[in-house]
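>>> No letters, just coordinates:
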């Protein structure tokens, strides 16, 4: 009697998650002398001139990252630009140019595409950047792929945090997450939270300011403060502890949290899509105006809140 050996089921992307997928793909990639920073940070850094060039790409999918019944075309274009400009900001730089890949169904009104492009260009103009090219194709749903290009006088990576550093944030935290929670339940208020989800307001001037002030690491808050700090802690091989009393949740966050009967700090610590910045600074550094110190760096690993592990999801996870 012949016994057939069973073939193990292949591992899926859903099982390994976003960063497991990235690790698997990166192992197949090469590098070269011009690659100063490769995959794994907010942007790549390539030695194309005296200061090098920062490059970042993001993908926005209808139904996953935006909904047309929640946001206007102009708002979606603004958000698409902001997401990518924020990646350059998180490296301590300023974007100079962007390209767009745009996929859409044939029955999409041309006015929608034009309004989206107008919102995109207006947001890019806030930092002096402009769209310089791209590509279009047919698609069953709207797909917006953006590449941002920029430069920095001093590039700040995720892997430079040191024990003894201070952790500080700038920009909104939790407001967009509260807005998403409200919209998901069919509400259009509170207006401040809903507006924050539709159109982020990254603090574009803060990235270069933090770099000039000596920030040792930095990232933007796109998936949630704890989740994004987790990347900093892992890349830097340090432990980070957050002081929850350092935050004052906005009134709109308190309103949504009360309605859903959850702790408002959940939105502040785990809500994504605000695109503020979190950075670490040496204790001797002068933290720039507008930043709030919210924690500290120590020896060890992982991210804790008031010295304890956070009970719950730390932020957004793809394929969850």
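Sure thing, it's come through. Small disclaimer: the values here were computed from a predicted structure and weren't measured.

>>> okay, CA-based contacts and neighbour counts for the rest of this
Fine.

>>> This protein: strands as residue ranges?
Taking DSSP state E as the test, the strands found in the chain are 35-37, 44-46, 53-61, 94-104, 130-138, 143-151, 166-170, 217-220, 239-242, 277-281, 292-298, 302-305.

>>> can you list the residues that contact the longest one?
Taking contacts as CA atoms under 8 Å, 6 or more residues apart in numbering, the residues outside strand 94-104 that touch it are 85, 88-89, 127-152, 204, 208.

>>> can you check the last one too?
Among residues not part of strand 302-305, those counted as contacts by CA under 8 Å, 6+ apart are 226, 229-230, 233-234, 238-244, 309-310.

>>> quick one: which of those residues sit in helices?
226, 229-230, 233-234 (DSSP state H).

>>> which of the contacts of strand 302-305 has the most neighbours?
residue 240 (31 neighbours; other CA atoms under 10 Å).

>>> list the contacts for that residue?
Counting by CA under 8 Å, 6+ apart, residue 240 touches 229, 233, 295-298, 301-304.

>>> again, only using 10 Å
161-167, 226, 229-230, 232-234, 280, 295-305, 307 (CA atoms under 10 Å, 6 or more residues apart in numbering).

>>> Got another one to weigh against that:
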């Protein structure tokens, strides 16, 4: 087995660079001191990081899985602004013992996630480290429209989500317990599959506030409430729970309410949560789950939520 410690940096770059996707916005891509991109409208930028044994485990995830997740969660952040992702900058820190095949798999996963959306990898960096860390900066453009933030929801708006929730957490629960009862859920944990373009769809339908659900519905909804200085009220009976989460709960011998808890607090589905000025404005592919009221904070079924969502420092 060849490891990255057996190669120098230039040789490793030459090996994996041809596997990376290219961006339609690219004027000058990998290989120079910086990339040069064409931008239409406002430039939208976000960043995320995946740390081994914190955000992924090598016992569960292949290099392809990590590349896919690194790309998809960042593309979703741009979509949540009502913008279109164009390019990624990817930095890999890894121990010298990391197999070269793992790095090539990372590049393949990035390509598989990015190419359907016209997103490319335009640069990045490599470094040695005691554990694998994949850091991504994503760039996008608005095509002349205004970005949708978390801060403009108003009382009277309705809340809606762009997809069924809880599958990613259901997959995690199976892997954590060492019990594989539903492969779809495991697949959606390892390789999230948000409907990219749903955020732009929400923006075009007049969304007043929006964000990507990465840390769980309740935690992320509370962020919109705080930024907009309003109260968000969620009716749990309206929250769409993914079928794979329901099957997982049953397969693990849990009450079906466990699937709802995963939908409320699980995170990593990367669907969109948005406020709309009226029910008729909500896209037909979305589901209304509550409303925006005068006040502050978040309530679920009229009370503070009983689940907390993902805490990066918890």
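Structure's in. What do you need? A quick note: this is a predicted structure, and the numbers were derived from the prediction, not measured.

>>> Superpose the two chains and report the TM-score.
The TM-score (TM-score structural alignment, normalised by the length of structure 2) is 0.83; 272 aligned residues with a CA RMSD of 1.5 Å.

>>> sorry, back to before: of the ones in helices among the contacts of strand 302-305 of structure 1, closest to residue 287 of structure 1?
Lowest distance from residue 287 of structure 1 to those (CA to CA) belongs to residue 229, with 18.0 Å.

>>> so stretch 193-212 of structure 2 matches what in structure 1?
Under TM-score structural alignment, stretch 193-212 of structure 2 corresponds to residues 201-220 of structure 1.

>>> list the contacts for the spatially most central residue of structure 1?
Centre of structure 1 computed as the mean C-alpha position; nearest residue by CA atoms, centre = their mean is residue 222, 2.7 Å away. For residue 222 of structure 1, the contact set (CA under 10 Å, 6+ apart) comprises 83, 86-87, 173, 228, 270-277, 315-316.

>>> And it, how far from residue 122 of structure 1?
Using CA to CA, to the nearest Å, one obtains 21 Å as the distance from residue 222 of structure 1 to residue 122 of structure 1.

>>> Kindly report the same for residue 207 of structure 1.
Going from residue 207 of structure 1 to residue 122 of structure 1 by CA to CA gives 20 Å.

>>> Only the buried subset of the contacts of residue 240 of structure 1, as a PyMOL command please.
Remark: buried members of these, expressed as a PyMOL selection using 16 or more other CA atoms under 10 Å:
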select buried, resi 161+162+163+164+165+166+167+226+229+230+232+233+234+280+295+296+297+298+302+303+304+305
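
>>> ok so, going back, just the buried residues of the contacts of strand 94-104 of structure 1.
Listed as buried from those are 85, 88-89, 127, 129-131, 142-152, 204, 208; burial here means 16+ other CA under 10 Å.

>>> counterpart of residue 308 of structure 2 in structure 1?
Alignment note (TM-score structural alignment): residue 308 of structure 2 maps to residue 314 of structure 1.

>>> so what's its match up against?
By CA under 10 Å, 6+ apart, the contact set of residue 314 of structure 1 is 223-230, 266-267, 269-272, 303.

>>> sorry, back to before: more neighbours, residue 207 and residue 122 of structure 1?
Just comparing residue 207 of structure 1 and residue 122: by other CA under 10 Å the higher neighbour count belongs to residue 207, 32 against 17.

>>> That one and residue 198 of structure 1, how far apart?
According to CA to CA, residue 207 of structure 1 and residue 198 of structure 1 sit 22 Å apart.

>>> number of nearby residues for the alignment partner in structure 1 of residue 166 of structure 2?
Matched by TM-score structural alignment, residue 166 of structure 2 corresponds to residue 174 in structure 1. By other CA under 10 Å, 29 other residues sit near residue 174 of structure 1.

>>> what about residue 174 of structure 1, distance to residue 224 of structure 1?
In terms of CA to CA, residue 174 of structure 1 sits 8 Å off from residue 224 of structure 1.

>>> overlap in contacts of those two?
Common neighbours of residue 174 of structure 1 and residue 224 (CA under 10 Å, 6+ apart) are 266-274, 276.

>>> would you list every one of the helices in structure 1?
13-26, 73-90, 110-125, 175-184, 191-198, 206-212, 225-236, 251-260, 265-270.

>>> mind giving me a markdown table with the ones you listed and columns for distance to residue 35 of structure 1?
Below are the helices of structure 1 laid out as a markdown table (distance: least, CA to CA, whole Å):
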| stretch | distance to residue 35 of structure 1 |
| --- | --- |
| helix 13-26 | 14 |
| helix 73-90 | 16 |
| helix 110-125 | 26 |
| helix 175-184 | 34 |
| helix 191-198 | 35 |
| helix 206-212 | 20 |
| helix 225-236 | 18 |
| helix 251-260 | 42 |
| helix 265-270 | 32 |
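
>>> Out of these, which is the most enclosed?
helix 73-90 (a mean of 28; mean count of other CA atoms under 10 Å).

>>> Now do that helix against strand 53-61: the angle between them, please.
Here helix 73-90 of structure 1 points in a direction 140 degrees away from that of strand 53-61 (axes from the mean of the first three to the mean of the last three CA atoms, to 10 degrees).

>>> Tell me how far the corresponding residue of structure 1 for residue 133 of structure 2 lies from residue 180 of structure 1.
With TM-score structural alignment as the criterion, residue 133 of structure 2 lines up with residue 143 in structure 1. Going from residue 143 of structure 1 to residue 180 of structure 1 by CA to CA gives 20 Å.
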